[in-house]
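1. Got a predicted structure here, sequence first:
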Amino acid sequence: MAPRKVIIDTDPGVDDVVAMLLAFSALSEELEVLLLSVTYGNIDVQNCLRNVVSLFFHVEKEIEWRKSQGKPLGFDSLRKQKPLVAIGPEHPLADQLLMADFFHGTDGLGGIHETHPHFTPAETWKQLFTKAGSSQSPADRIVTTELQNVDAMFIPSQAPADEEILRLLRENEPDTITIVAIGPLTNLALAAAKDTETFLKAKEIVVMGGTIYEHGNVGPFPNQQASLVSEPPISSC
């Protein structure tokens, strides 16, 4: 049986990091993570991207340690399939950016980048997500080329997240990709607006958007969740 293909739309956040670790730890015959589409949410989108890159940085070190100790490597689905990582817009489409850094700290991970800077990878990775061009110096372009030759745990994309979502939906059979949205829905809205027919090829969209039996984490309604409040016009559709 073919593995379930998923796109994870995320604004990490401690909770989203745990979700991604669970996905990467699944058996490769059960789950295939095609794309992490990064959005703003708990914090701004660049800090969210830093957290995604930091996650891969530490997973790679964890795998190296397990190998050196003769332990099972784990992270089966990740080792079988490197996911794409693409960045979405910095702001909502309609409303003012609603920061939720009071949930997980100003960096989304409880301030770990400030208190333990040695846990944060060098910022040269930023150039992997920047299109080479006249805005880059010759030195920057050399660094970018070197970085692209590194066997990283992910594939950086220089295309916007919504375009990568649509590309994957076009290239795969209809009803084979599940979109797991655990952040604000801006990337999904942009993809749907650009090419509705292609967007509807998704098998399903699973949204972390509210609660049934418990109170939500933000008002004014008792069951609301922060991701929906961040982009209300989209969430109401």
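-> Structure received.

2. only C-alpha atoms for contact and neighbour calcs from this point on.
-> Will do.

3. Provide the contact partners of stretch 215-228 at residue level.
-> 41, 100, 182-185, 208-212, 214, 229, 235 (CA atoms under 8 Å, 6 or more residues apart in numbering).

4. Show me the strands in this structure, by range?
-> 4-10, 31-38, 84-87, 155-156, 177-181, 204-207 (DSSP state E).

5. Tabulate these in TSV, adding columns for distance to residue 64 and mean neighbour count.
-> TSV is the format used below for the strands of the chain (distance: least, CA to CA, whole Å; neighbours: other CA atoms under 10 Å):
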stretch	distance to residue 64	mean neighbour count
strand 4-10	25	24
strand 31-38	21	25
strand 84-87	22	23
strand 155-156	19	20
strand 177-181	29	20
strand 204-207	33	14
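
6. Can I get those in JSON lines including distance to residue 138?
-> Converted to JSON lines, the strands of the chain look like this (distance: least, CA to CA, whole Å):
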{"stretch": "strand 4-10", "distance to residue 138": "33"}
{"stretch": "strand 31-38", "distance to residue 138": "28"}
{"stretch": "strand 84-87", "distance to residue 138": "24"}
{"stretch": "strand 155-156", "distance to residue 138": "20"}
{"stretch": "strand 177-181", "distance to residue 138": "38"}
{"stretch": "strand 204-207", "distance to residue 138": "43"}
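
7. Below is an additional structure, to be compared with the one above:
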Amino acid sequence: MKKLLLIDADCGVDDAQAIMIALAAPNVEILGITCCYGNTVLENTCRNTLRVLHACNKLEIPVYAGASAPILGGSVDGAFFHGKDGLGDAPDPNAPGLDLLQKEHAVDAILRIVNERCGQVSLVAIGPLTNLALAVKMDPKLPKKLKNLFIMGGNTEGRGNVTVCGEFNFASDPEAAYIVINEYTCPTYIATWEFSCSSRLSWEFYHEWVNQDTGKAKFMKKITAHSFGVSAAHKKTPGKEVWASGFVSCDSYAVAAAVDENFVTELAQIGLSVELSGSLTRGMMIVDWTDKLKKKNKTFVMKSCDLEKLQALMMAALK
């Protein structure tokens, strides 16, 4: 049987890379893609998702628009690492329009799809967790109906990438991250910011990857040109050298784990939470190394992975 995935994304360039890994995997069926604000505003993340599906000739996969702002509201500034539009500011005049979006709201779609395939669906969250938080508040029994949950987000060492201590997806909506980490009791696997950075690929691989002679590779090279330039500029920026030291496709780690159960080679099962009140630590993922929280539902935190498997999945994605 194929693995049934439901992907929740804020489609920027690394979301595109991750989605294309899942699209190319022969053992995977994507039941839908739900969209959230994040790397850019919701309209752009929806448009970008459709562009990715169009590039892969997979527009039959339904796409749903979801949350446009955090649970408590506030501005959506976007990450800008992937360009203002989230996809490298490389427009395509032939891109599909938003009229192809499903009319059903993303949160309703999550609840319906999981109920239709109770116990079979792997939910993969690679953006802010607002849609997932809203879904579990609408149906508190949702986690028990999932096969498992894979998340890209959070941090284990207090190293922030958008705030002093906060990783982008969690810091974008700390309340949503708190709800998901504490209320999703299904088996949950998380690829954190530090894990992604420590599992980076070489720039030599990146060039080999995007220079394959295929339409998908040309598409990828076009949309990653902006972030590649930003990474190169960071070589001389104190504190940002990680972006220049190797190719990090953050969201691809969560999808790779969902696609191939042998991708992750070491896990730590541990209690987690999210800080909501700290003036410097709001949005930081709390790792309960000494089990003081006494949490029953502990999360599987990825510690190491098989980079050769990741490279193979990524190469196949652009064939």
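-> Nice, thanks for sending it over. Because the structure is predicted, anything quoted here is derived from the model rather than measured.

8. I'd like to know how far residue 38 of the second structure sits from residue 312 of the second structure.
-> Distance, residue 38 of the second structure to residue 312 of the second structure, by CA to CA, to the nearest Å: 28 Å.

9. Give me the aligned partner of residue 72 of the second structure over in the first structure.
-> The equivalent of residue 72 of the second structure in the first structure is residue 94 (alignment by TM-score structural alignment).

10. correct me, but its match touches residue 230?
-> No. Between residue 94 of the first structure and residue 230 there is no contact under CA atoms under 8 Å: 9.6 Å.

11. residues shared between the contacts of those two?
-> Joint contacts of residue 94 of the first structure and residue 230 (CA under 8 Å, 6+ apart) do not exist.

12. Of these two, which one has the most company?
-> The neighbour comparison of residue 94 of the first structure against residue 230 (other CA atoms under 10 Å) goes to residue 230, with 27 against 12.

13. among the contacts of stretch 215-228 of the first structure, which are in helices?
-> Mapping the contacts of stretch 215-228 of the first structure onto helices (DSSP state H) picks out 229, 235.

14. Can you go through the contacts of stretch 215-228 of the first structure and name the buried ones?
-> 41, 100, 182-185, 209-210, 229, 235 (16 or more other CA atoms under 10 Å).

15. From residue 27 of the first structure, how far off is residue 193 of the first structure?
-> Taken as CA to CA, the span from residue 193 of the first structure to residue 27 of the first structure is 34 Å.

16. Oh, that last question was meant for residue 96 of the first structure, not what I typed.
-> Taking CA to CA, one finds residue 96 of the first structure at 40 Å from residue 27 of the first structure.

17. And the two? Which one has more around it.
-> Higher neighbour count among residue 96 of the first structure and residue 27: residue 27, with 16 against 10, using other CA under 10 Å.

18. Would you check that the more buried one makes contact with residue 78?
-> No. Taking contacts as CA under 8 Å, residue 27 of the first structure lies outside contact range of residue 78: 9.1 Å.

19. any idea what residue 273 of the second structure aligns with in the first structure?
-> Aligned partner of residue 273 of the second structure by TM-score structural alignment: none.

20. moving C-terminal of whichever strand or helix holds residue 273 of the second structure, what's the next helix or strand?
-> Following DSSP states H and E, one finds residue 273 of the second structure within strand 264-274. Using DSSP H and E, the helix or strand that follows strand 264-274 of the second structure in sequence is strand 285-288.

21. Relative to the first structure, which residues correspond to that next one?
-> Mapping strand 285-288 of the second structure onto the first structure (TM-score structural alignment) gives no aligned residues.

22. got the buried residues for the strand holding residue 273 of the second structure?
-> So strand 264-274 of the second structure, judged by 16+ other CA under 10 Å, has buried residues 264, 270-274.
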